[in-house]
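Enquirer: Just to be clear, the model below is a prediction. Sequence and coordinates:
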Amino acid sequence: MRKKTEARRQSFVQAAGRLFIEQGFGSVTMEAIAAEAGASKVTLYSYFPGKEALFEAFVVEAGKGGHEALVAAKDEMDPQASLMRVGMSYLELVTRPDVVAISRLIIGEAERQPQLSRIFYENGARHTLLSICSVLGNLMDRGLLRRTEVRKTGLQFKALCAAELVERQLWGLDAVPDIRLREAAVRDAIEVFLPAHLP
């Protein structure tokens, strides 16, 4: 029996991701994924029990590094600098082309494949929100932000940062926003958010 390798596993995840985005989750077969990765179906099944496990791995891969960058905003001593860092990390994550493609896929498949929404939420969106909340909670614990219900506050800050920027990209109206546009969006968000949440 051949030894499992991370490179082979990644080849299956990437092949599945490409096919899911191009053809939709329901249309893709395990056989097609194996062929796309240049392997046998037997080898594919030795790594993944089915398409849902592959989709989960694809979501996790798309978010790699993003959550760590969000939480790193705790290192900032100043609340404005911390919010700027977490806002920029958030926008950098959610405007990645592969993350946008997954979001579009979820919207298109939500009615036919509701389990995909759950997988995406648990392995992507939920982790993102928890990371933002951990930074805001840290600021509250240090007395730099007013104590509020942290999940609600995290959702508000996230929405202010995304504003029209993420929607327009999701709808295909705009390309990936450059750093200048992302910085402007986060500055605008902080301008609204910070006065309402200072102690």
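Expert: Cool, the structure landed.
Enquirer: contacts, neighbours, all on C-alpha from now
Expert: Fine.
Enquirer: In the helix ranked longest in the chain, which of the residues would be classed as buried?
Expert: In the chain, with assignment by DSSP state H, the single longest helix is helix 150-170. For helix 150-170, the neighbour count (16 or more other C-alpha atoms under 10 Å) marks 150-151, 153-154, 157-158, 160-162, 165-166, 169-170 as buried.
Enquirer: Closest to residue 49 out of those residues?
Expert: Set against residue 49, the nearest of those by C-alpha to C-alpha is residue 170 (30.8 Å).
Enquirer: Against residue 106, how distant is the closest one?
Expert: 12 Å (C-alpha to C-alpha, to the nearest Å).
Enquirer: just residue 127 next, same as before
Expert: Separation of residue 127 from residue 106 (C-alpha to C-alpha): 17 Å.
Enquirer: A further structure is provided below for comparison with the first:
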Amino acid sequence: MDAEILEQETGRRQDGGAKRRQIMDGARTVFLSAGFDGASMNDIARAAGVSKGTLYAYFTSKDELFEAIIRAEYAQSAERLCTFRREGDPRTMLTDFGVRLMRRMAEPSHMSLARVVIAAVEKFPNVGRTFYEAGPLFGATRLAAELRALEAAGALKLPDPERAAWHFVDLCLSYVYKRLLFGVVESLSPGEIEDAVESGVEVFFRAYGA
């Protein structure tokens, strides 16, 4: 009997997880097409194929739903992106990280989400904080830990590892990311990404190399 109850409970959790993903998928489509301000819970329920009552059973507000999408977006790629490959010398490791970071940030889905957040943040600052904590802050914190390890190995000299991590990311983004963010260009080629990162790594080691 206990096994039957456990199996039923597991099934309910799985069904609940599937329904939650269904809602988030529908909401993501609406947010990216209408923007945060233009999206309504009615539109989201319709796009997700659920009743409004079901929608509110999972998410109490549009803000909560959007924050969940942001966190899920970054959770899917955080482990892959922030797993540092330690083969080769420090320059190779940081170049590899920088290229993977830039490729991720240049993905159309990420760019669209970033633009929605920028448009919403003035009225809904919590949306911006969620985006910052789940993405840029998480990545910089993980990178700072790796930079400390490189300093301990004698490859870097870092007065402030956290600030150095932010410097590294900004150097990799260079001007190419802003051109993409603001629609000056539609996409970045692999060569443009690699050139930006390699230049950033060169400047970084001139500043922090031991």
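Expert: Thanks, I have it. Only a predicted model underlies this, so the values are computations on that prediction, with no experimental measurement involved.
Enquirer: which SS class is residue 175 of the first structure?
Expert: At residue 175 of the first structure, secondary structure determined by DSSP: H, G, I helix; E, B strand; the rest coil is coil.
Enquirer: all helices of the second structure, in order?
Expert: 2-38, 41-48, 52-58, 62-81, 90-105, 108-120, 125-132, 138-152, 161-173, 176-181, 190-208.
Enquirer: hang on, the earlier thing: tell me which of residue 127 and residue 106 of the first structure has more neighbours.
Expert: More neighbours surround residue 106 than the other of residue 127 of the first structure and residue 106, with 22 against 16 (other C-alpha atoms under 10 Å).
Enquirer: Tell me the counterpart of that one in the second structure.
Expert: The alignment partner of residue 106 of the first structure in the second structure, by TM-score structural alignment, is residue 117.
Enquirer: what's the matching range in the first structure for stretch 132-145 of the second structure?
Expert: Under TM-score structural alignment, the match for stretch 132-145 of the second structure is residues 121-134.
Enquirer: Go ahead and name everything in contact with that stretch.
Expert: 56, 59-60, 63, 67, 70-71, 86, 90, 150-151, 153-155, 158 (C-alpha atoms under 8 Å, 6 or more residues apart in numbering).
Enquirer: thinking residue 197 of the second structure is in contact with residue 172, fair?
Expert: Yes: using C-alpha atoms under 8 Å, residue 197 of the second structure makes contact with residue 172 at a distance of 4.5 Å.
Enquirer: counterpart of residue 95 of the second structure in the first structure?
Expert: By TM-score structural alignment, residue 95 of the second structure lines up with residue 84.
Enquirer: Touching, that match and residue 186? I think so.
Expert: Yes: using C-alpha under 8 Å, residue 84 of the first structure is in contact with residue 186, at 6.3 Å.
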